[in-house]
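*Asks:* Any chance you can model this:
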Amino acid sequence: MIILALDTAAADCAACLLDTETDRVLARVSETIGKGHAERLMAVLDACLSEADMKLTQVHRIAVNIGPGSFTGIRVGVSTARALAVACGCQCVGVSSLGALAAQHSPRLKGCVALATIDARRGEAYIQAFDAEGEPLSEPSAVRYDELERLAMERQAVAVGSGAVAAGIAAPRMEDNVAIETIARLGAVAKAETSVAPLYLRAPDAKPQAGFTLARA
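*Replies:* Predicted coordinates:
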């Protein structure tokens, strides 16, 4: 199965093609842009398909980061993934950025609980706890930085991600960003009926990007 993964939930605008039969990444394109995902996503997607010498019609499933993260970025990614899935007649599944963080750090945590965190700005972080198998132990929520250390200690968890970095409690030598390959691999095993809807945990900081239009596939 060929998986196309899209991620616009944070600063990166990324696309990845994964062959699940060989677990080989066929192509990966990522740009750290901060804002402007609506203007760059289709170009990033085209570059990814070109690198793999593939067409969109060869994709069997599209996996998209549903957040939490940037309100506008998530909206762009989810809307695009849905439209592309309809255009090419393939499945579309959503992957949580918090679940992806926990999954990519799990091998290094040696059975410890992972407290996945994403910097939400304004002194807050999005968080969710996961066990060693990647199963959620709590619902995703938004908390203040000063609550993170207490929550990690209560659960005897290792805090990972950009929220922990912002709060000054991140475990050493841990990547704080979600890897697009992780979105692809989790998307490959996600249930096909998984709801593809943005995961918003608070009201947007700014108005949605104007002028976003989806190019025809």
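*Asks:* From now on I want contacts and neighbour counts done on CA atoms only, so please keep to that.
*Replies:* Will do.
*Asks:* show me what contacts residue 127?
*Replies:* 98, 115-118, 140-143, 163 (Cα atoms under 8 Å, 6 or more residues apart in numbering).
*Asks:* Please pick the buried ones from those residues.
*Replies:* By neighbour count, with 16 or more other Cα atoms under 10 Å, those hold 98, 115-118, 140, 142-143, 163 as buried.
*Asks:* of these, closest to residue 38?
*Replies:* residue 118 (21.5 Å; Cα to Cα).
*Asks:* ok, and for whichever helix in the chain runs longest, which residues are buried?
*Replies:* Taking DSSP state H as the assignment, the helix of the chain that covers the most residues is helix 71-88. Residues 71-85, 88 are the ones in helix 71-88 that count as buried (16+ other Cα under 10 Å).
*Asks:* which of the buried ones among the contacts of residue 127 lies closest to residue 15?
*Replies:* residue 98 (18.3 Å).
*Asks:* Closest one of the buried residues of helix 71-88 to residue 180?
*Replies:* Among the buried residues of helix 71-88, and counting by Cα to Cα, the member closest to residue 180 is residue 77, at 12.8 Å.
*Asks:* check which helix or strand covers residue 103.
*Replies:* With secondary structure defined by DSSP states H and E, residue 103 is part of helix 97-109.
*Asks:* Can you name every helix or strand that that helix contacts?
*Replies:* strand 61-67, strand 113-121, strand 124-130, strand 157-161, helix 180-189 (3 or more Cα pairs under 8 Å, 6 or more residues apart in numbering; DSSP states H and E).
*Asks:* quick one, which of those is nearest to residue 4?
*Replies:* Here strand 61-67 is closest among the helices and strands packed on helix 97-109 (Cα to Cα), at 4.7 Å.
*Asks:* how about the buried ones among the contacts of residue 127, which pair is most distant?
*Replies:* Every pair of the buried ones among the contacts of residue 127 checked by Cα to Cα; the farthest is 98 and 143, at 14.0 Å.
*Asks:* Is it correct that residue 29 is in contact with residue 42?
*Replies:* No: look at residue 29 against residue 42 with Cα atoms under 8 Å: they stay out of range, at 11.4 Å.
*Asks:* Could you report the separation of residue 113 from residue 129?
*Replies:* Distance of residue 113 to residue 129, computed by Cα to Cα, to the nearest Å: 7 Å.
*Asks:* quick one more, to check against the first:
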Amino acid sequence: FGSSFTHHNIFTSGTVFLQCWEYGIPLCRELAYQYETLYDYQSLSWIRKMEAAYYDNIMEQQRLEPEFFRVGFYGRKFPFFLRNKEFVCRGHDYERLEAFQQRMLGEFPQAIAMQHPNQPDEAILQCDAQYLQIYAVSAVPENVNVLQMDRVPDRIKSFYRVNNVRRFRYDRPFHKGSKDRENEFKSLWIERTTLILTHPLPGISRWFEVEKRELVSNHRFPKSSSTL
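*Replies:* The predicted structure is shown next:
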């Protein structure tokens, strides 16, 4: 693999918590309680102003919803901490799938990009090579209550859609039975899978390993899609 690659730069590159002001508010409150107990009003005033600034930032600063990517590292030429494992990565600001794929292939110039989302067979897992399998996944929010509140501004909901998330979902199209030559959508089905990570994103790293897969459902491709 590339000489620039290290365990550190692939898993920790980029600042993740820079605009996560929601995580700072409980800490401000905890410190405020301590300062008030000690009658340290100067520090109490300072921490209350910081807390107020965090609320202002939440309401006024623009934050982008990041993309998330699932990455599988297959083949015996990957280092042990990556070999035949899959991870979900929180992309950088403005980073889309194609740019992320190019970044990963730059880290692993000898790797072969797999062009399908199917699970690799044993031959791929045991081969003396490197295969990268990358596709986009969607975050499944943990805090659904706030997302269902009509009066909550979308800029607040946006944070809870993509933060403190352990579950991610993707759809894989496949043909069930023989393909209809006149209408391929007739036999097209969707397999929906949920990936569960070892830790929620974001965390101390932009990446966490997938510890469990759940097949959510198989359902027929929507007929309306055939007209798109």
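*Asks:* What is the resulting TM-score of the chain superposition?
*Replies:* With the length set by TM-score structural alignment, normalised by the length of structure 1, the two chains reach a TM-score of 0.28; 100 aligned residues with a Cα RMSD of 5.3 Å.
*Asks:* so what sits against both of residue 113 and residue 129 of structure 1?
*Replies:* In contact with both residue 113 of structure 1 and residue 129: residue 157, using Cα under 8 Å, 6+ apart.
*Asks:* now, which of the buried ones among the contacts of residue 127 of structure 1 sits nearest residue 47 of structure 1?
*Replies:* Proximity of those to residue 47 of structure 1 was ranked by Cα to Cα; the top entry is residue 98 with 26.9 Å.
*Asks:* ok, now which ones touch the nearest residue to the closest one once chain neighbours are set aside?
*Replies:* Leaving aside its chain neighbours, residue 98 of structure 1 sits nearest to residue 116 (5.4 Å; criterion: Cα to Cα, 6 or more residues apart in numbering). The neighbours of residue 116 of structure 1, taking Cα under 8 Å, 6+ apart as the test, are 98-99, 101-102, 127-130, 159-161.
*Asks:* Of those - the most surrounded one?
*Replies:* residue 102 (31 neighbours; other Cα atoms under 10 Å).
*Asks:* That residue: what's it in contact with?
*Replies:* Taking Cα under 8 Å, 6+ apart, we find residue 102 of structure 1 in contact with 114-116, 130, 134, 160.
*Asks:* Next, format the residues you listed as JSON lines and append distance to residue 4 of structure 1.
*Replies:* JSON lines is the format used below for the contacts of residue 102 of structure 1 (distance: Cα to Cα, whole Å):
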{"residue": "114", "distance to residue 4 of structure 1": "27"}
{"residue": "115", "distance to residue 4 of structure 1": "27"}
{"residue": "116", "distance to residue 4 of structure 1": "24"}
{"residue": "130", "distance to residue 4 of structure 1": "25"}
{"residue": "134", "distance to residue 4 of structure 1": "22"}
{"residue": "160", "distance to residue 4 of structure 1": "26"}
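*Asks:* So which of these is the closest to residue 148 of structure 1?
*Replies:* Closest approach between the contacts of residue 102 of structure 1 and residue 148 of structure 1, by Cα to Cα: residue 115, at 9.0 Å.
*Asks:* Pull the number of nearby residues for residue 213 of structure 2.
*Replies:* 14.
*Asks:* show me the contacts for it.
*Replies:* 193-196.
*Asks:* hey, where'd the strands end up in structure 2?
*Replies:* 68-74, 85-90, 112-113, 131-140, 165-175, 188-201, 207-220 (DSSP state E).
*Asks:* which helices and strands does the second one pack with?
*Replies:* Applying 3+ Cα pairs under 8 Å, 6+ apart, one finds that strand 85-90 of structure 2 contacts strand 68-74, strand 188-201, strand 207-220.
*Asks:* if you set the cut-off to 7 Å instead, what comes out?
*Replies:* strand 68-74, strand 207-220 (3 or more Cα pairs under 7 Å, 6 or more residues apart in numbering; DSSP states H and E).
*Asks:* could I get those as CSV with distance to residue 200 of structure 2?
*Replies:* Output for these, formatted as CSV (distance: least, Cα to Cα, whole Å):
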stretch, distance to residue 200 of structure 2
strand 68-74, 12
strand 207-220, 8
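*Asks:* Comparing those, which comes out most buried?
*Replies:* strand 68-74 (a mean of 24; mean count of other Cα atoms under 10 Å).
*Asks:* which stretch among the helices and strands packed on strand 85-90 of structure 2 comes nearest residue 9 of structure 2?
*Replies:* Taking these one by one with Cα to Cα, strand 207-220 is closest: 11.0 Å.
*Asks:* hang on, the earlier thing: neighbour count for the contacts of residue 213 of structure 2 - can I get that in CSV?
*Replies:* Shown next, in CSV, are the contacts of residue 213 of structure 2 (neighbours: other Cα atoms under 10 Å):
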residue, neighbour count
193, 18
194, 21
195, 24
196, 22
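*Asks:* For these, work out which two are farthest apart.
*Replies:* 193 and 196 (9.9 Å).
*Asks:* Buried residues, the helix ranked longest in structure 2. List them.
*Replies:* Looking across structure 2 with DSSP H, the single longest helix is helix 41-60. By 16+ other Cα under 10 Å, the buried positions in helix 41-60 of structure 2 come out as 43-44, 47-48, 51, 54, 57-58.
*Asks:* try stretch 87-107 of structure 1
*Replies:* Quick answer for stretch 87-107 of structure 1 (16+ other Cα under 10 Å): 88, 90-106.
*Asks:* Distance check, residue 123 of structure 2 against residue 103 of structure 2.
*Replies:* With Cα to Cα as the criterion, residue 123 of structure 2 and residue 103 of structure 2 are 26 Å apart.
*Asks:* before we move on, what about residue 199 of structure 2?
*Replies:* Distance from residue 199 of structure 2 to residue 103 of structure 2, by Cα to Cα: 24 Å.
*Asks:* Next: residue 215 of structure 2.
*Replies:* Taken as Cα to Cα, the span from residue 215 of structure 2 to residue 103 of structure 2 is 29 Å.
*Asks:* Residue 211 of structure 2 reaches residue 198, doesn't it?
*Replies:* Yes: between residue 211 of structure 2 and residue 198 a contact is recorded at 5.6 Å, counting by Cα atoms under 7 Å.
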